[in-house]
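Undergrad: I would like the atomic coordinates for the input below:
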Amino acid sequence: MPKPECETDFGQWMENLTREAREAGVGEKGIAELHKASIDQKVLGRDRKQTVFNLTFTEFSKRLISEARLKKGQENLVKYADVFKKVEDAYGVPGPVLAAFWRLETDYGAIQGDFDTLNALVTLSYDCRRPDLFRPQLIALLKLFDQGVVDANTTGAWAGEIGMMQLLPKDYLERGVDGDGDGKVDLKNSVPDAMMTAGRMLSELGWKRGQPWLEEVRLTKDLPWEEAIRTNRKPHSWWAEHGVTGLNGPLGPDDGDASLLLPLGRKGPAFLSYPNFDIFVEWNKSIVYATTAAYFATRLAGAPAFDPGTPVPGLTQDQLKELQTKLQARGYEMGKIDGVFGVATRDAVRSEQLRLGMPADSWPTQELLDRL
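TA: Now for the predicted structure:
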């Protein structure tokens, strides 16, 4: 298992953290629990090897979304209809959106993680890869201990997320909502608390009440594929002019500007994404995760299964590493050569497709690799 890379004296580090925690307002109860913590090597192993988002959208969505999971989500929307109405009234976030996150995060609360949350956050705060990201979460967790909101032996995901919706301690502390009115915020066991808190969080991230998030579309002709960028939004009229239609006919009235999302290139599934889609990305920066969550929310809201199309086969992780190496040699900033199809790789692929006179749909293929 990998070990922390730069901190050599855990005892000295703990002394420094104790001082920092006291200065941040953590009381003796939280400090006492902190001193019981230890490094969890399994957490470091998970942090170094996150493989799930090497999957494509179709692979990931197939793994996470099944008819059984769709049925369970629909049943939960009925079972907790009063809760979801309360959330939408308060924060504008529809039930299908919350239920989609609930499924992807914990399979509707069934799988919340079995890592000791304190040890996980101590490990990630002590490790030198991303301490500035995790130290505030650790301080927040200690405050939750102080307040008696979270039990000291609570468990969750390896990166410190807690509860049905897998929220980090800082969000728990600052955004927690007592949805069932029992005087405490319990994100592990109370559906009303978990949904109200998630609704508040999505609202504060910028969710627009009554607005769409994702809509499957058809592509009836070639268009300037380089326009299919998530940050490039245009009115329905522009997309319609370039052959984009709804599933059952012309695009409807403008619901605000939208961008064309092609998760597997121009021959795969196609969606229009609206500003609310950005909130899915704020929740989880992986475009594959965000697209899957947004798509599942549309299914829970009544949309049909997407048309997978006939996409050109993508590249393996090793082939993506080769592609990234070639792109880096051409002057593109690739960061780590990791075989993960992220934003930097996507942008560089589109630029090279344009340079080579290929359809610039940002999808990496064997043809592109060969031509480079």
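Undergrad: make it CA atoms for all contacts and neighbour counts henceforth
TA: Fine.
Undergrad: show me which positions of the longest helix that the chain contains end up buried.
TA: Counting residues, the longest helix in the chain under DSSP state H turns out to be helix 131-147. Using 16 or more other C-alpha atoms under 10 Å as the test for burial, helix 131-147 gives 131, 134-146.
Undergrad: verify the stated contact: residue 41 with residue 47.
TA: No: applying C-alpha atoms under 8 Å as the test, residue 41 and residue 47 come out as separate, 9.9 Å apart.
Undergrad: quick one: name whatever helix or strand follows the longest helix of the chain.
TA: Scanning forward in sequence from helix 131-147, with DSSP states H and E defining helices and strands, the next element found is strand 155-156.
Undergrad: distance between that next one and the chain's centre?
TA: 19 Å (C-alpha atoms, centre = their mean, to the nearest Å).
Undergrad: which residues touch that strand?
TA: 112-117, 162-163, 166 (C-alpha atoms under 8 Å, 6 or more residues apart in numbering).
Undergrad: those residues in helices, which ones?
TA: Cross-referencing the contacts of strand 155-156 against helices under DSSP H gives residue 117.
Undergrad: now the helix or strand that residue 320 is a member of: how far from the chain's centre is it?
TA: Mapping residue 320 onto the secondary structure by DSSP H and E places it in helix 317-329. Centroid separation between helix 317-329 and its chain, computed with C-alpha atoms, centre = their mean, is 25 Å.
Undergrad: which helices and strands does the longest helix of the chain pack with?
TA: Identification of packing neighbours for helix 131-147 by 3 or more C-alpha pairs under 8 Å, 6 or more residues apart in numbering; DSSP states H and E yields helix 28-34, helix 117-126, helix 169-175.
Undergrad: possible to save those as JSON lines with mean neighbour count and distance to residue 81?
TA: Shown next, in JSON lines, are the helices and strands packed on helix 131-147 (neighbours: other C-alpha atoms under 10 Å; distance: least, C-alpha to C-alpha, whole Å):
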{"stretch": "helix 28-34", "mean neighbour count": "18", "distance to residue 81": "37"}
{"stretch": "helix 117-126", "mean neighbour count": "26", "distance to residue 81": "31"}
{"stretch": "helix 169-175", "mean neighbour count": "20", "distance to residue 81": "22"}
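Undergrad: next, the structure of the following sequence, for comparison with the previous one:
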Amino acid sequence: MRLGTWMGLLATVSVFLTAAGAAEAARCSSSGANFESWKKSFSAEAKQNGVKPKAIAALMNTSYSTATIRADRSQKSFKLSLSAFMAKRGAPAIVSRGRALKRSNAALFASLERRYGVPPGPLLAIWGMETGFGNVTGNQNTLSAVATLAYDCRRTEYFTEQLYAALALIDRGTLSASARGAMHGEVGHTQFLPKNVRLYGADGDGDGRVNLNSKADALASTANFLKGHGWVRGAGYQPGQTNFSAIQGWNAATVYQKAIAIMGKQIDGQ
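TA: Okay, the predicted model is just below:
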């Protein structure tokens, strides 16, 4: 191949890479400028992959969420020290309320421990940390949040999986297209992402369906999640102990993991 031809080819590749870089930058600008065209493309792909019309229609009705992107870019509390993090999260109040809920829901927690091997403490610590025991579950449209993050460039692959899971849940009626939750698409009392609802969602109140806005279902699902991440009945769950690795599966932040273990131990009275 002649030098001139090579130079022309390199120039073409350079232009292509520059254009691709510009397109990626535009996609990451938090403006959502191409969100509507992306939805059409994704919906066509999803239809080919077996997603049914009900879920496709729900996806096409989503909106780009600037609030979700803003929240995604400003998660600063996980950089705090453990003591500062626990103070910010109100650990003493969670422990106090957790102990009271353990007593008033003794039959439920006993049933969950028999079924999954998980004691009340870590479940109550997670419940308190995630939503203040169901008091603050979020008001962001779940499907719009997940679709926004699948479109965004920061964690595209991860949230594409979550989006497919959400669409499957809508198809089978587990998730409503109008469902609301936290900024990243988490739903219910313990803030499950859609993929975890599919993998670990459990019926805790015996009504034959999984509803993470039911405390019994949410706690059963959380116990099932921990069991699915290697929880061993009767083993300890503090850092360095067998079950701490299951808690690590719940949240990637070290301070969050340790806070769950510490508060759980205090709630369980160990």
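Undergrad: quick one: TM-score?
TA: Once the chains are laid over each other, their TM-score by TM-score structural alignment, normalised by the length of structure 2 reads 0.85; 244 aligned residues with a C-alpha RMSD of 1.8 Å.
Undergrad: returning to what we had before: need the next SSE after the helix holding residue 320 of structure 1, C-terminal direction.
TA: Sequence-wise, the next helix or strand downstream of helix 317-329 of structure 1 (DSSP H and E) is helix 343-355.
Undergrad: tell me the contacts of the aligned partner of residue 163 of structure 1 in structure 2?
TA: Taking TM-score structural alignment for the superposition, residue 163 of structure 1 sits opposite residue 188 in structure 2. Applying C-alpha under 8 Å, 6+ apart, we find residue 188 of structure 2 in contact with 134, 137, 181, 211-214, 218.
Undergrad: can you map out the helices along structure 2?
TA: Counting by DSSP H, structure 2 has helices at residues 3-27, 35-48, 53-60, 66-72, 82-89, 91-104, 106-116, 120-131, 142-151, 156-171, 194-200, 215-228, 244-248, 254-268.
Undergrad: okay, those helices in JSON lines with distance to residue 238 of structure 2 next?
TA: Below are those laid out as JSON lines (distance: least, C-alpha to C-alpha, whole Å):
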{"stretch": "helix 3-27", "distance to residue 238 of structure 2": "42"}
{"stretch": "helix 35-48", "distance to residue 238 of structure 2": "42"}
{"stretch": "helix 53-60", "distance to residue 238 of structure 2": "41"}
{"stretch": "helix 66-72", "distance to residue 238 of structure 2": "29"}
{"stretch": "helix 82-89", "distance to residue 238 of structure 2": "14"}
{"stretch": "helix 91-104", "distance to residue 238 of structure 2": "16"}
{"stretch": "helix 106-116", "distance to residue 238 of structure 2": "18"}
{"stretch": "helix 120-131", "distance to residue 238 of structure 2": "10"}
{"stretch": "helix 142-151", "distance to residue 238 of structure 2": "32"}
{"stretch": "helix 156-171", "distance to residue 238 of structure 2": "29"}
{"stretch": "helix 194-200", "distance to residue 238 of structure 2": "23"}
{"stretch": "helix 215-228", "distance to residue 238 of structure 2": "14"}
{"stretch": "helix 244-248", "distance to residue 238 of structure 2": "6"}
{"stretch": "helix 254-268", "distance to residue 238 of structure 2": "5"}
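Undergrad: comparing these, which comes out most buried?
TA: Most buried of the helices of structure 2 by mean neighbour count (mean count of other C-alpha atoms under 10 Å) is helix 142-151; its value is a mean of 27.
Undergrad: sorry, back to before: could I get the helices and strands packed on helix 131-147 of structure 1 in JSON lines, plus columns for distance to residue 98 of structure 1?
TA: Rendered in JSON lines, the data for those read as follows (distance: least, C-alpha to C-alpha, whole Å):
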{"stretch": "helix 28-34", "distance to residue 98 of structure 1": "32"}
{"stretch": "helix 117-126", "distance to residue 98 of structure 1": "24"}
{"stretch": "helix 169-175", "distance to residue 98 of structure 1": "16"}
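Undergrad: quick one: which of those is nearest residue 16 of structure 1?
TA: Distances from residue 16 of structure 1 to each of those were compared using C-alpha to C-alpha; the minimum, 11.0 Å, belongs to helix 117-126.
Undergrad: which residues in structure 2 does that closest one match up with?
TA: Counting by TM-score structural alignment, helix 117-126 of structure 1 corresponds to 142-151 in structure 2.
Undergrad: what's the mean distance for that stretch versus structure 1?
TA: Mean deviation of stretch 142-151 of structure 2 relative to structure 1 after superposition (mean C-alpha distance after the TM-score superposition for structure 1): 0.8 Å.
Undergrad: can you list contacts of that stretch?
TA: In contact with stretch 142-151 of structure 2 (C-alpha under 8 Å, 6+ apart) are residues 27, 35, 38, 58-59, 62-65, 68-69, 155-160, 162-163, 166, 177-187.
Undergrad: now that stretch: how far from the chain's centre is it?
TA: For stretch 142-151 of structure 2, the distance between its averaged C-alpha position and the chain's averaged C-alpha position is 12 Å (C-alpha atoms, centre = their mean).
Undergrad: then stretch 213-229 of structure 2?
TA: Between the mean C-alpha point of stretch 213-229 of structure 2 and the mean C-alpha point of its chain there is a distance of 14 Å (C-alpha atoms, centre = their mean).
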